[in-house]
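Enquirer: here are the coordinates; sequence isn't available:
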């Protein structure tokens, strides 16, 4: 009877341990999750899509390394994820700025042409 109860309790303990898989909770990992989430809110698909993909891959690799007990590797991968997320955001901002700059240059040229045309028409 005692053996059956102890076996039952041991089995329940094993099931409980399996049900709650450990998750990485390092500061860098959490910061990387936030960085990736912030990059995903931006329209990075035009300019920073590749960097966002790398950030997601590094975040997942960091999680797996942490679960394997490789904390230094997990930390390094989390930092790489943060940097890739930041690069995706920066490339997106640069793309937007370049587009605005280009539009302003086009408008400036149009205004200059209009001014030249008005000079030729006026007496």
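Expert: Here it is on my side, so go on. This is a predicted model, so every value here is computed, not measured. Numbering: from 1, shown residues only.

Enquirer: rest of the way, CA atoms for contacts and neighbours
Expert: OK.

Enquirer: Scan this structure for its longest helix.
Expert: Identified as the longest helix of the chain according to DSSP state H is helix 71-121.

Enquirer: ok, residues contacting stretch 16-24?
Expert: 63, 66, 67 (C-alpha atoms under 8 Å, 6 or more residues apart in numbering).

Enquirer: Quick one: distance of that stretch to the chain centre.
Expert: Between the centre of stretch 16-24 and the centre of its chain there are 25 Å (C-alpha atoms, centre = their mean, to the nearest Å).

Enquirer: put this beside the first:
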């Protein structure tokens, strides 16, 4: 009798432990981790720093939601994290292209001014 009761208690304990074990991260969480890691490799600090910070915060919140047994919230936060990381990358790309374009326009203006000076100096 004591063995049966002990077995029931151990069995109930195992079931309870399984019920509270967090599920492995979903695809959205892993995708968000990859997006944040990729964004961190770029110079986003100049153009997309705020978005990267939000992405990190959402990723951490997603992890906590998963640990708290809230898979729907964890999924939503992971997707939001990925979107924020992608936005940081896009803003960085746009910022770099804009800076390059402005630099080229300035160089073009300098060349035009030099050509005008040369035309005036030639008799």
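Expert: It's in. From a predicted model like this one, the values you see are computed outputs, not experimental measurements.

Enquirer: who wins for most neighbours among the contacts of stretch 16-24 of the first structure?
Expert: Across the contacts of stretch 16-24 of the first structure, neighbour numbers were computed from other C-alpha atoms under 10 Å; residue 63 holds the maximum, 25 neighbours.

Enquirer: Report the secondary structure state of residue 23 of the first structure.
Expert: coil (DSSP: H, G, I helix; E, B strand; the rest coil).

Enquirer: picking up where we left off before, compared with the second structure, how much does the longest helix of the first structure deviate?
Expert: Averaged over the aligned pairs, helix 71-121 of the first structure sits 0.5 Å from the second structure after superposition, using mean C-alpha distance after the TM-score superposition for the first structure.

Enquirer: That helix packs against which elements?
Expert: Packing partners of helix 71-121 of the first structure (3 or more C-alpha pairs under 8 Å, 6 or more residues apart in numbering; DSSP states H and E): helix 27-41, helix 49-67.

Enquirer: Packing partners of the last one?
Expert: So the one you mean is helix 49-67 of the first structure. If contacts are counted by 3+ C-alpha pairs under 8 Å, 6+ apart, helix 49-67 of the first structure sits against helix 27-41, helix 71-121.

Enquirer: what's the most buried one of those?
Expert: When you average the neighbours per residue for each of these (mean count of other C-alpha atoms under 10 Å), helix 27-41 leads with a mean of 18.

Enquirer: Remind me what that one packs against, helices and strands.
Expert: Counting by 3+ C-alpha pairs under 8 Å, 6+ apart, helix 27-41 of the first structure packs on helix 49-67, helix 71-121.
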